[in-house]
Each structure stands twice: as structure tokens, then as C-alpha cells.
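**Q** Here is a sequence together with a model predicted from it:
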Amino acid sequence: MMPLWLDLLRTPMAAPETPFLRVMRYVWQGLCLALATTIPLLAPLKHLLDVRASLLIAGLILLTATHGLIYFRVKNRADNGGIGQPGEGE
């Protein structure tokens, strides 16, 4: 039985973040922030933009979800890329 701290040291960590992944993360965070600020402002936006305000928010939701799925898939692939096959290197 190995101590917990030693077991945690042997656990694979996330892959180093590449510049491409960093940009993708910043874009995703920006989309989330934009969506979080436009939803409470729906009433003033509807007054200014009429029906286009709802379309704007719907587009932000779709864009945020799509970019998030792509980002997390690429991030997961990068994290799992550095992990060797079971039994390798032991």
C-alpha cells in the first residue's frame, strides 16, 4: 500500500497548454462572459434591437456550446495524448 501523496505524484497530470489551446480557452471564456452579460440585459436589448436581441442571444448560446464542445474535445485529446499504454514504463 502506497501513501496517498505518492499515489497522487504518480497520477498523470494535464498536458502543457499549447498557444492554440490557450487561444481556444480564452475565446471560450470570452463567449461565456458575453453570454452571461447579455442574458440579464435582455429587456434593454429587446428595446434597442427588437427581435434581433433574441437572435443575438440564441446565436451566442449556439456559438458558445459549439466552441465549447470543440475545445473540450481537443483539450481531452491533448491530455490523453501524453499518456502511454497501460503497463508501459513500469
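**A** Here it is on my side, so go on.
**Q** from here on, contacts and neighbour counts on C-alpha atoms
**A** OK.
**Q** distance of Phe20 from Leu4?
**A** Distance, Phe20 to Leu4, by CA to CA, to the nearest Å: 34 Å.
**Q** same thing with Asp79?
**A** With distances taken as CA to CA, Asp79 is found 23 Å from Leu4.
**Q** And for stretch 67-82, what's in contact with it?
**A** Stretch 67-82 is contacted from outside by Met13, Ala14, Ala15, Leu21, Met24, Arg25, Trp28, using CA atoms under 8 Å, 6 or more residues apart in numbering.
**Q** Against that first model, consider the following:
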Amino acid sequence: MPLWLDLLRIPMAAPESAGLRRMRLVWQGLCLSVALLVGFFARVHSALGRAAPCLAAGLLVAAALYTWLYARRKNAADTAFLEQTGKAG
């Protein structure tokens, strides 16, 4: 059987738990917030003044750290699921 066909038959991710779903939604919200802040930075800067760059930096750091945390937990859940089902490489 070709490798690509074999990979199609193997589940590549664990079913999403309530905790991971919540984390994914928070992560998506952080990403959307970063995108909106970047897109409307001139307006935010005129409204907040010197606090705007601090807000941007804080949001970027929060998004980066949360991305790292979410990726670790998602990867651990996927690995545990694949080991449990006996399909881990």
C-alpha cells in the first residue's frame, strides 16, 4: 500500500477534549486580537498614546507563550491518543 494511502487511514489527531477546545478558542482569540491590533494600530495609538506599543508587545508575548503552551498540550494529547490506539510510529 502506498504511504499516502496508509496515512489517510491513520487518525492524525486525538478527539478534542473540552479543555483543549477552550485552549484553542482562547488561542484563536489571541491571534485575532493581534491581527486587529496590527491592522488598526494607528487608531489604537492615537487613542491610547504611549500605552499602545506596550499593549502590542504584551499581546504578542501572550500570544507567543500561549501558542507554545497549546502546542505542547495538543501534541501530548495526540501522542497519548496514538499510543493508546496502537498506531504510534
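**A** Yes, it's here. Because the structure is a prediction, the values reported are computed rather than measured.
**Q** Got a TM-score for the pair?
**A** Scored against TM-score structural alignment, normalised by the length of structure 2, the superposed chains reach a TM-score of 0.84; 84 aligned residues with a CA RMSD of 1.9 Å.
**Q** List of residues touching stretch 47-66 of structure 1?
**A** Against stretch 47-66 of structure 1 from outside (CA under 8 Å, 6+ apart): Trp28, Leu31, Cys32, Ala34, Leu35, Thr38, Ile39, Leu42, Leu45, Lys46.
**Q** And Asp79 and Leu4 of structure 1? Which one has more around it.
**A** Under the criterion of other CA atoms under 10 Å, the comparison of Asp79 of structure 1 against Leu4 puts Asp79 first, with 16 against 9.
**Q** Now name the helix or strand holding the more buried one.
**A** Using DSSP states H and E, Asp79 of structure 1 maps to helix 52-81.
**Q** List the buried residues of that helix.
**A** Applying a neighbour-count criterion of 16 or more other CA atoms under 10 Å, one finds 53-54, 56-57, 60-61, 63-64, 67-68, 71, 75, 78-79 buried in helix 52-81 of structure 1.
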